[in-house]
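Chemist: Fold the stuff below for me.
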Amino acid sequence: MKRLFDLVMALIAAAFLGLPILIVALAVKLTSAGPALYWSDRVGRQNRIFKMPKFRSMRVDTPAVATHLLENPDQWLTPIGSFLRKSSLDELPQLWSIIKGDMSFVGPRPALFNQHDLIALRTENGVHELLPGLTGWAQINGRDELPIPHKVQLDTEYLQRRSLLLDIRILWMTALKVLKREGVAH
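Modeler: Model prediction:
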């Protein structure tokens, strides 16, 4: 049921957001060197690596580490990078990952391939059994501000409580947080 929900909603969203996606892609290309999309190696279900697309908000020469690990993250942002991140427009290409089946609308956010502490804690708690999500229980309860152990605690809580109704609640709360631009570090 969840896969059918994800597929139908992703196809509807892609059709509805087609023009804004093209506009953002053009804006990225016009304001910085390099491709509009950045394909990030992420950890999916069963700790398998997959390529997750995002609109590029960082320069092409940015080190491949979590943003919070960069000494001065702002120096790596493209001219529209901060706006893309705060508005979550950089996440729109992930509809492709949902259609493809690498992601769901709701689940734990996919870890970077080199976030070994996060991956290990999620595996220890069984969270690696879930498809990663565009949003999740941890995102609506702190997003970028959460320390890893607390994030995994919330991911584990989602694993234990997951249901279609909870997913709909998380999607609704995500929409509200994105509109308010809450919990985004950069």
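Chemist: make it CA atoms for all contacts and neighbour counts henceforth
Modeler: OK.
Chemist: all strands for this structure, in order.
Modeler: Along the chain, counting by DSSP state E, strands occupy 37-43, 49-55, 104-106, 111-112, 133-135.
Chemist: Out of those, the one nearest residue 19 is which?
Modeler: When the strands of the chain are compared by Cα to Cα, strand 49-55 sits nearest residue 19, at 14.5 Å.
Chemist: Show me the contact partners of that closest one.
Modeler: Strand 49-55 has contacts (Cα atoms under 8 Å, 6 or more residues apart in numbering) with 24-25, 28, 36-44, 84, 89-94, 96-97, 102, 113.
Chemist: Of those residues, keep whichever come out buried.
Modeler: Buried by 16 or more other Cα atoms under 10 Å: 24-25, 28, 36-38, 40-44, 84, 89-94, 96-97, 102, 113, out of the contacts of strand 49-55.
Chemist: Excluding covalently adjacent residues, which one is nearest to residue 179?
Modeler: Nearest residue to residue 179 in three dimensions, chain neighbours excluded: residue 87, at 7.4 Å (Cα to Cα, 6 or more residues apart in numbering).
Chemist: what's the answer for residue 91, then?
Modeler: Among residues not flanking residue 91 along the chain, residue 54 sits closest, at 5.4 Å (Cα to Cα, 6+ apart).
Chemist: Here is the second sequence; please produce its structure so I can put it next to the first one:
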Amino acid sequence: MAKRLFDLLLAALGLLLLAPLLLLIALWIRLDSRGPVLFLQERVGRFGRPFFIHKFRTMRVDAPALGPQITIGADARITRAGRLLRASKLDELPQLWDVLRGAMSLVGPRPEVPRYVALYPPKLREIVLSVRPGITDPASLSFRNESELLAAAADPEREYVEVVMPTKLRLAAAYVRRASLRTDLRVILATLGALRRH
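Modeler: Coordinates of the predicted model:
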């Protein structure tokens, strides 16, 4: 209950304070490339329930037909505006709305697409999906350069499934086991610190 109240207060405050920035980003996306401002994608949420995550669109509208669901290095599908939005993580800001509506939390395991969740080991799946997914978590901080790591692999998809995803799952499960408002605050501060260093 305390975590949900914490999420509601911070998400509402964030949307209110960031409203001018959100509008400027939306305008920039519309001027930069053809297509909608927001990108919606099905992800797997708490208890395995599917939901649609909201992000600012950073790729061409035909991106799903042109490549894999993971982003690899300097992906040619990414728009000019999208490169900066991704690098600064500003594309994730619309997820504050997902927090308000109860589909996500500020801190929690990052939600995956159904295709990859189907590959989760049953024990880890049960743990990771027992809480609301989050905008940030320890695994996200550890893999801020994920697309560059995958770009350096001979087979990026295989590298993600066999190396990156299992490591992220272990970190996510470790977070769930010790989750508290204190740990959430630490993750939020670490995330803000990482963004400032960028």
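Chemist: could you measure the residue of the first structure positioned farthest from its centre against residue 145 of the first structure, distance?
Modeler: Most distant residue from the mean C-alpha position of the first structure: residue 30, 23.7 Å away (Cα atoms, centre = their mean). In this view, residue 30 of the first structure and residue 145 of the first structure are 31 Å apart by Cα to Cα, to the nearest Å.
Chemist: now swap in residue 62 of the first structure and tell me
Modeler: 21 Å.
Chemist: swap in residue 93 of the first structure?
Modeler: According to Cα to Cα, residue 93 of the first structure and residue 145 of the first structure sit 23 Å apart.
Chemist: Select the longest helix from the second structure.
Modeler: helix 2-32 (DSSP state H).
Chemist: If you count neighbours, what's buried in that helix?
Modeler: Buried, per 16+ other Cα under 10 Å, within helix 2-32 of the second structure: 7, 8, 11, 15, 22, 25, 26, 29, 30.
Chemist: and what of stretch 55-70 of the second structure?
Modeler: Buried residues in stretch 55-70 of the second structure (16+ other Cα under 10 Å): 55, 56, 57, 58, 59, 60, 61.
Chemist: again with stretch 181-198 of the second structure
Modeler: Buried residues in stretch 181-198 of the second structure (16+ other Cα under 10 Å): 184, 187, 188, 190, 191.
Chemist: Stretch 118-136 of the first structure now?
Modeler: So, applying 16+ other Cα under 10 Å, buried residues of stretch 118-136 of the first structure: 118-119, 121-122, 125, 127-128, 130-136.
Chemist: now those as TSV including distance to residue 106 of the first structure?
Modeler: As requested, those are arranged in TSV below (distance: Cα to Cα, whole Å):
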residue	distance to residue 106 of the first structure
118	18
119	18
121	19
122	16
125	18
127	13
128	14
130	10
131	8
132	7
133	4
134	6
135	5
136	5
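Chemist: Just give me the closest of those residues to residue 155 of the first structure.
Modeler: Distance to residue 155 of the first structure across those (Cα to Cα) is lowest for residue 127, with 6.6 Å.
Chemist: can you give me the helices for the first structure?
Modeler: Under DSSP H, the first structure gives helices at 2-16, 18-31, 81-87, 94-100, 116-124, 137-140, 148-161, 164-180.
Chemist: between the ones you listed, which gets nearest to residue 108 of the first structure?
Modeler: Of those, nearest to residue 108 of the first structure by Cα to Cα is helix 148-161, at 5.8 Å.
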